[in-house]
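Undergrad: Fold the stuff below for me.
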Amino acid sequence: MSIDAAKIVATCRESFNKGCTRSYEQRKQLLESMLNFIKDHQQDMIDAMTKDLRKPRSEAMGMEISFAENEVIHALNHLKEWMKDEKTSKPMAMVGKDVYIKSEPVGVMLIIGAWNYPVQLILHPLIGAIMAGNTAVMKPSELSPATAAVFEKFLPKYLDKDCYTLVNGGIPETTALLAQRFDHILYTGSSPVAKIVMAAAAKHLTPVTLELGGKSPAFVDKDCNMYTVARRIAWGRFINSGQTCIAPDYVLLERETRDKFVEALKDAVKEFYGENPQDSKDFGRIINERHFKRVVSLLDSGKCVMGGQTDEKEKYVAPTVLVDVKPDDPVMTDEVFGPVLPIMTVSDVDEAVNFINSREKPLAMYVFSNKKQVVDSILNRTSSGGFTANDVLMHAAVDTLPFGGIGNSGMGGYHGKHSFDRFSHKRAVVIGDQSLESLLAIRYPPYSKKKESWFLWLMSKSRKSKAFPVLIYGALLCAIVGFLLKYCDVTKIY
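TA: Have a look, this model is predicted:
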């Protein structure tokens, strides 16, 4: 379908300029409407994700619908506090002036969602746009059409379409939207497309938030309980049929523990999905034929020790584990984004760190060890968007933490207050009056050394020291004593 992208954006901008989304009361009402939408159409979204991804109900609820619902509730609980002006310290030269930071909406946002979590990755940014007071244009992924259709059908009944417009379609529609001037763009997806988004944004000097991915490593120390570690990694790797941007993408461990870990993985997969995962109602499918063929092509890397079965008609790839993979194998070159887990062996923690650091910075990093020094060593010597020790995925579930990448895995973090801050402009404000003109005269020409010395003294800062408070209190005490000695009859005090 063809769209009039310029008109869509102009309508949203006109609504923003009218102030339809700015006040606390307006934002609160919009968030309440979002909450009603999520509650009223929970089953519609579950059914849609079943059609798009054969996503199990528990995953649809826990990682998408309830996740978004909690984001709205968190915003409703804290929005008034977040919107308050932030008082700041000020130099002596600013005496008599009110100095603070005001969080203001940026304007019109463009939200480009992804197909792997089609509910969460539209609703979470939209909730952030609303809490920050912006209007928004949303573009769901065309690869999850059933979910996109739910948004198109029902969302306008809860949100004014002149403020929050949903555009369905594919590359032509996205291209048309990217040609317009927005005030912020949030894109979730792949690095190659992110470069196109960023180039389009640069033409208008539009800031971007890019939520990408990459190969998120998991290091498993030899001191671990392999049963526990295998269950946690298997859960994080194979939910949503492996189509999770922060899933453990590969495992690094010492050769002496590899076989024990592989056996524990087999037990975990059998526990989760039964003897034949294809028959399990709890195991999803690859999104489309193109991605199915891409994932299947990765199975030639290394040696398959678990899984490997495929069914093109169902777009099914079994939970698969590969060993003896090489750094330049296809499965280790790009993000897997499917139910395939490659395992590489290393000699020790140092080799693991060196290998991780030789690659692009990942969206997430996982370490399993009972030794604090091992966890701290990897945390302090590497870089990633998020970091979790002895578990997987959970850093993204904490609404007080920012979610985002670094380098090739993205830029900018959001969720909770971090969404409010990310999608707001922090405006520097100084409110003065017309008094104290004689004090301010030192800044005016004609200049003199005396004026300069007074001005620099008023503006100067000093290094903090432990002795500084003592000196202040000492000076005050001396001043009080001096006042008493000069103006009071000290003998009467007693």
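
Undergrad: use CA for all of it now, contacts and neighbours both
TA: Noted.

Undergrad: Now residue 2: closest residue in space, sequence neighbours ignored.
TA: The shortest distance from residue 2 to any non-neighbouring residue, by C-alpha to C-alpha, 6 or more residues apart in numbering, is to residue 173 (7.0 Å).

Undergrad: let's see this one next to it:
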Amino acid sequence: MSNQTQNTRIEEQIRDAVQRQREYFRTKVTLPVEFRLEQLRKFERLLRAHEDELYEAIFNDFGKSRHHTQLTELFPLFEELGLAIDHLKDWAKPRKVATNLLNQPGKSYIVAEPLGTALVIGAWNFPYNLSLTPVVGSMMAGNTTILKPSELPAETSRVMAKIINENFDPGYLHVVEGAVPETTALLNQRWDKIFFTGSPQVGKIVNEAAAPHLTNVTLELGGKNPAILAEDAPVDVSVKRLIWAKFINSGQLCLAPDYVLVHKSIKERVLERMVYEIEKHDYSVERGNFTRIINERNFDRVVGLIDADKVYYGGESNREDRVIRPTVVHNISVDDPIMQEEIFGPVIAVLEFETLDEAFDIVRKIEKPLAGYLFSHDRETKQRFLAEIPFGSGAINDAVMQITNSNLPFGGVGNSGMGRYHGEYSLECFSHMKPVLEKYFDFELDLKYYGHSDRQMNLIRKLG
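TA: Prediction:
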């Protein structure tokens, strides 16, 4: 079968799948909150029933251990499901807002309205968490949903497709597996919502595909996330938190600190402590606290960023096993190759600064990151960091852990993305928050009607 014939078949299958979902949504069966809760509870039961398969699949894909998967994939997912099940009835209620005097007698409120048919395109680095958490948001909102997992971790894609496609009506929730042809065919369709997690480069392609239809898009992208260690930062605990955040999932984490700006006075202590923390954890796939690089292409890319002359610690790698040992590089400048792209691997770059202005200038020269981190006790330093450094989400005196609080929205800004989700924000992400003014018939002011005078205008100004 020729490629053209194969692509035509894929296009037809995708078009039929989307049409089936549109027809299902038009039945209005997804609108009642009780239906949504029933599906969310079913989804949770299925995931728990298939946990062993989920663990085996992700281990086969890149050596992620059961405990590592629990910590970074399933526990966060189950938390999102639990919050949705416990709070959806309240979150989905119309939200009352104040009504100005000009619109009295009346009331104002905001209604969460399902967008319709949603496409979720997941990421490979946390294939369960970053694929299924957005799906939970779409289910909460009352949409129908097609999920396209990343094809790179093939086993996790397969197990998600099995769990969902064997247990849900394809008109309501369905997984489409595949690579570029399937993703292209999906993006050729008209959607009511597209949620994409991945790189800025692919995010631009997704946004362009959505533009002709003016489709609502959420893009969760990446970036070079800075961590700043000010002169007063407690070195031991700061580095302890920083090293954990950097090397979890072997650095294949969009929120990981990508480079560290360290005050000149504490640089040597920070470097020494980094080595201490790395060696204390004894990172390895066998110990279950490290993972393989997802594929050889990414392995080669990360290894290519390591300048042997600037390695302070580590630098060893094994292409056959797709493992890069935790590596610290120092004496880095903003012009070095490692500073020109997101590392997305177990390599941490250390830059030195003398003044806070110097550090902030370096950060601002780079595209707005998905996350920003500061380690300092000083109140003025913290205030300046929040006011002067743009980032999607962040933490002061920690790193990555902001993602564990579902009361905080997660999302990027500028080159690192648009839109936000998690917890109640996931419902908003997949809904149209429809504002409504409801007037009563008790009486009617004549102020807005023609026959205007200066007196009327002054009164309208005061009442507005």
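
Undergrad: Run a quick neighbour tally on the aligned partner of the residue nearest to residue 2 of the first structure in the second structure.
TA: Under the alignment (TM-score structural alignment), residue 173 of the first structure maps onto residue 182 of the second structure. Other residues within reach of residue 182 of the second structure by the criterion other C-alpha atoms under 10 Å amount to 18.

Undergrad: Tell me the counterpart residues of stretch 20-33 of the first structure in the second structure, please.
TA: On the second structure, the counterpart of stretch 20-33 of the first structure by TM-score structural alignment is residues 29-42.

Undergrad: Can you get me a residue count around the equivalent of residue 328 of the first structure over in the second structure?
TA: Correspondence of residue 328 of the first structure to the second structure, assessed by TM-score structural alignment: residue 335. Using other C-alpha under 10 Å, residue 335 of the second structure has 8 neighbouring residues.

Undergrad: Look at residue 335 of the second structure and tell me its secondary structure.
TA: At residue 335 of the second structure the chain is in coil, as set by DSSP: H, G, I helix; E, B strand; the rest coil.

Undergrad: For residue 185 of the second structure, give me its contacts.
TA: Applying C-alpha atoms under 8 Å, 6 or more residues apart in numbering to residue 185 of the second structure gives the contacts 10, 11, 14.

Undergrad: Which residues does the helix or strand that contains the second one contact?
TA: Here residue 11 of the second structure, judged by DSSP states H and E, is contained in helix 3-26. By C-alpha under 8 Å, 6+ apart, the list of residues contacting helix 3-26 of the second structure from outside reads 116-117, 143-146, 170-172, 181-182, 185-186, 189.

Undergrad: Buried among these? Make that a ChimeraX selection.
TA: Selection of buried members from the contacts of helix 3-26 of the second structure for ChimeraX, criterion 16 or more other C-alpha atoms under 10 Å:
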select :116,117,143,144,145,146,170,171,172,182,185,186,189
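
Undergrad: Reformat the contacts of helix 3-26 of the second structure as CSV; add distance to residue 414 of the second structure and secondary structure.
TA: Formatted as CSV, the contacts of helix 3-26 of the second structure follow (distance: C-alpha to C-alpha, whole Å; DSSP: H, G, I helix; E, B strand; the rest coil):
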residue, distance to residue 414 of the second structure, secondary structure
116, 26, coil
117, 26, strand
143, 27, coil
144, 29, strand
145, 26, strand
146, 26, strand
170, 35, coil
171, 34, coil
172, 32, coil
181, 28, helix
182, 28, helix
185, 27, helix
186, 25, helix
189, 26, coil
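
Undergrad: Not counting sequence-adjacent ones, nearest residue to the most centrally placed residue in the first structure?
TA: Centroid-nearest residue in the first structure: residue 403, 2.4 Å away (criterion: C-alpha atoms, centre = their mean). Among residues not flanking residue 403 of the first structure along the chain, residue 413 sits closest, at 4.8 Å (C-alpha to C-alpha, 6+ apart).

Undergrad: Would you mind measuring from the one you found to residue 213 of the first structure?
TA: For residue 413 of the first structure, the distance to residue 213 of the first structure (C-alpha to C-alpha, to the nearest Å) stands at 13 Å.

Undergrad: Residue 421 of the first structure too?
TA: Residue 421 of the first structure is 22 Å from residue 213 of the first structure, by C-alpha to C-alpha.

Undergrad: Looking at those two, which one has more neighbours?
TA: residue 213 (28 against 21).

Undergrad: if I line the two up, what does that one land on in the second structure?
TA: Checking TM-score structural alignment: residue 213 of the first structure goes with residue 222.

Undergrad: pretty sure its match contacts residue 372?
TA: No: Residue 222 of the second structure is beyond contact range of residue 372, at 11.9 Å (criterion: C-alpha atoms under 8 Å).

Undergrad: residue in the first structure matching residue 116 of the second structure?
TA: In the first structure, residue 116 of the second structure lines up with residue 107, judged by TM-score structural alignment.

Undergrad: can you pull the contacts of its match?
TA: Residue 107 of the first structure neighbours (C-alpha under 8 Å, 6+ apart): 13, 16, 133, 134, 135, 182, 183, 184.
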